Each structure stands twice: as C-alpha cells, then as structure tokens.
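Chemist: Provided below for reference: sequence and predicted model.
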Amino acid sequence: MKSKAYLIIGVCLILARAVQAQTAFSPETIAGHRSFTYNHNLTLSLTEKIGLTNISWFDADYRNSANHIYFIRSGLSYRLEEAWRFDAGVGMKNPGSFATVSLGYQRFREVFSFSCTAGATYQAGWTMEPVLWAAWTPKLSSAQHLYLSLFVTGNIDKEAVQRGIQQVRLGLTQGQISYGLAANFDQFNDFTNTLYNLGFFLKGTF
C-alpha cells in the first residue's frame, strides 16, 4: 500500500516538473493519543482552469494495526466558474479502491474561507459523499493569526452512513506554518465502529 502511495505522489511531482505547473502543497502531521497521522493536499495547476490533485491520508494506530486508516485519491479538477469546480478521481481507502465525481463551491477570503462539495463515490456500490470545510483566521498581531478549521465528510447510502469523518483544528498561524490542537473523529459501518484521536498538529502551506 505504501509503495503505491509513493508511486502516485512521485508521478504527480514529476508531472509538475515536466509541465512547469504551479504547485500548491499543504502537508500536516498530528501526534495524537491514539495514533500518528500524516496527510497532504497537492494541487498542480496546468492551466487557469485545469489542475491535477492528490489527497493522501495515513493514520497509524500505536497499538492496533486493525485501526490503521488510509486514503489516497488522485484526480482531475476543472474550474467551471470563479467559485465552482468539477472533480473526478480514483484512489484507495479502507477497505479498497474507489472512483468519485463531485461538484464543488469554494470561497477564499483573508479572514474566512469556505468550501463544500456534493458527489458520488463507487466502492462496492454507490454512495453520496458531501464534504464541508471552513476556516476562520482573524489577525491577532502583525506576525500571528488565529487558526480555527472544521472539516466534515461522509459516505451515505439509502440504508446507512457507511463512513463519517469530522476534524477540528485550533491554533495559530505564523507565515506558512500553522500549529496547535487537533481532534479527529472517525465512524465506520453506521457508527458500529468509532475512533477518535486528540493531539497536536503541525501544518505547512506552500
């Protein structure tokens, strides 16, 4: 699984160099009470409208390997309007491979940023996959901003919530680096299996 993930990330980086694409890279690590987590969001802007994306997430439980969580998605993003975009991608996540399409709306401002998407994912059956992300970053001083973010998503079919994720961050931003407190909550199989991880995060935006 790790070798496939490194291959996908490597191909994205090689493509970025080959076409001299504008690259946005946002890695984050979390040292929590249950697990250590690494995730990143990589975007390669090929033109003003077209981009390649890679989102990767690895959550390693300290005590129980059965609770390891992984998510890798690579795809194509097309900007329809200033704030609207269409995304299509393929990837791997617990318990296997998947394909997804979605329509999203996003707004980025100096103090408040917001994005939401609605789409469909196929992984041994179709599910609806809504996603909500919001961040509030008011200025505290000439060098620091407050950083408060919320991320919520899930996979829902007509019978149950197959997968749920909620993530909260509260900390400070100095330049391109954010750090502070993190809380992740994960639900599986209509809430029959739940996990959470509380700890400290360190995030870069490049």
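Modeler: That came in fine, so what should we check first?
Chemist: From now on I want contacts and neighbour counts done on CA atoms only, so please keep to that.
Modeler: OK.
Chemist: roughly how far apart are the residue nearest to Q176 when sequence neighbours are not counted and K4?
Modeler: Spatial nearest neighbour of Q176, chain neighbours left out: T205 (5.2 Å); criterion: Cα to Cα, 6 or more residues apart in numbering. Using Cα to Cα, to the nearest Å, T205 is found at 25 Å from K4.
Chemist: Compare these two (neighbour count), which wins?
Modeler: Per other Cα atoms under 10 Å, whichever of T205 and K4 has more neighbours is T205, with 14 against 11.
Chemist: Where do the helices of this protein begin and end?
Modeler: Here the chain has its helices, by DSSP state H, at 2-19.
Chemist: rewinding a little: my read is that the residue nearest to Q176 contacts F25, right?
Modeler: Yes. Counting by Cα atoms under 8 Å, T205 touches F25, with 6.1 Å between them.
Chemist: got another, please set it beside the one above:
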Amino acid sequence: MRAFFIKYIVQNTLIGFTILQSISASAGGESQLQFSQENFVGNRSNNYQHIIGAKISEKLWFSSFAYLDSDYSTKENLYNIRNTISYDLVKSWSSILAFGFKNPGLYTTGSLQLGKKYNAFSYLLQTGATYQKSWTSESFATALYAPKITNNLTAFFKATLSLNMNSKGITRALQQFRAGIKNKQLVYGWASNFDQFNYNKKTLTNHGLFLRINY
C-alpha cells in the first residue's frame, strides 16, 4: 500500500511539475515557479510532504500539494493530494478553490483566505466548506516566525492548524509544529504532528526531526 501511494505521489508530482512549467513558460516574465519538500522522521511514522507553486499572473496562483504519512507498526497511510487555485480579490484577501484525494476519498473545497506578512512574521487564515461524501465547514491557519540570528542563519518557528466540523462535531483536525534553523535553502529541526479523527475517537501523535529544502 505504501509503495502504491509513493508511486501515486511521484506521478502526481511529475504531472503537476510539467503543468506548472508549461504555465510558467506561457506566462512569460510574470511567472514564478517554486518547489519545497520536507521529510520528517518521527517516533511513530515517516512523513513526507511537498508543494509546487506557480504565480500565473499578478492575481492568479496555482499550487499542487502532496502529503504521505506512513506508520511503522500498522503500515497505515495518511495521504493528501491537493491542487489549489487562488485568486487575489483585494489587498490581503484571496478566494480559494481546491480539489484532491485524501482519506477516505475525493474532496473539493471552497474558501476565503486572509494573508499578512511583516518583517519576521507572517500568517494565513482560511475559512470555507469542504465536500467529501458530506459537507463540513473547514478552517485553516498557519503562522511563521523567522527572526534573523546571523547573516546566514534564521530561526524558524511554524504552526499549522486545520479543522473540519459538521453539526455533530469535529470530524477531522490536525496540528503541525516546526522549530529549527534556516540556512539558505535548508530548514531543519524539531517537528511534532497531532491528528484527530471521527469526533476525536482516534488520535495520533508523531515527534522527531525534519529537513526541508526550498528551491
């Protein structure tokens, strides 16, 4: 099963990268192509994620996200393949349309996003709705604090929170925390993930070391 998802993620990455390269080429000088990948070796599982993004125009963005969490003992996999189109509405506000495949199947999401950037601090807030067999409200937040230590080194503190709810309660939630050092294109340090499923009937935690590479 793990091999299947690795193959699926690799295929999706190659397809997404090819599409975004084509978009970047057709958009000419306005385009910006970015790629970031992270591997997290924890006490419970090995966790891999990456994101490929392209600025198509001054207002339009496209990104492709892949996530795989492989448990050492149960061989269960958490996965998420998500493709997102973002359109800038007014200053700091964007509309989001996303579609993808994650446990337990296909989904689509529509939301509004607020993003702010300061010298060493930035954050994103999203709120909207997701359909995956049934409707849920979806909230997402991420905050990054990266103050300079020296000319080459930057401290790195990041928190990511996601929550899906319906009339009965919380169907899915996750919290991810990263603390480390950024040295040019490399980011490395301590990572912690917390996952909750099915109205908190099932919970997972994972703690360990992560390495992220930004291109």
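Modeler: Sure, I can see it. Keep in mind that what you see is a predicted model, and the values were worked out from it rather than measured.
Chemist: picking up where we left off before, per the alignment, name the residue of structure 2 opposite the residue nearest to Q176 of structure 1.
Modeler: T205 of structure 1 maps onto N214 in structure 2 when the alignment is built from TM-score structural alignment.
Chemist: Then T100 of structure 1?
Modeler: In structure 2, T100 of structure 1 lands on T109 (TM-score structural alignment).
Chemist: what's the answer for V152 of structure 1, then?
Modeler: Correspondence of V152 of structure 1 to structure 2, assessed by TM-score structural alignment: L161.
Chemist: quick one: the residue nearest to its match when sequence neighbours are not counted from T203 of structure 2, how far?
Modeler: Nearest non-adjacent residue to L161 of structure 2, counting by Cα to Cα, 6+ apart: Q175, 4.6 Å away. Using Cα to Cα, Q175 of structure 2 is found at 11 Å from T203 of structure 2.
Chemist: neighbour count winner among these two?
Modeler: Q175 (17 against 14).
Chemist: Give me the neighbour count for F200 of structure 1.
Modeler: Neighbour tally, F200 of structure 1, other Cα under 10 Å: 19.
Chemist: Apart from its neighbours in sequence, what residue is nearest it?
Modeler: In space, F200 of structure 1 is closest to L181, 4.6 Å off (Cα to Cα, 6+ apart).
Chemist: For the one you found, what is the corresponding residue in structure 2?
Modeler: Checking TM-score structural alignment: L181 of structure 1 goes with W190.
Chemist: Near that match, how many residues? Count them for me, please.
Modeler: By other Cα under 10 Å, the residues close to W190 of structure 2 number 18.
Chemist: residues touching it, list them.
Modeler: Contact analysis of W190 of structure 2 by Cα atoms under 8 Å, 6 or more residues apart in numbering lists R178, A179, G180, H207, G208, L209, F210.
Chemist: Would you map the strands across structure 1?
Modeler: Here structure 1 has its strands, by DSSP state E, at 22-32, 35-45, 50-61, 69-79, 84-93, 96-108, 112-122, 126-136, 145-156, 161-174, 177-188, 193-204.
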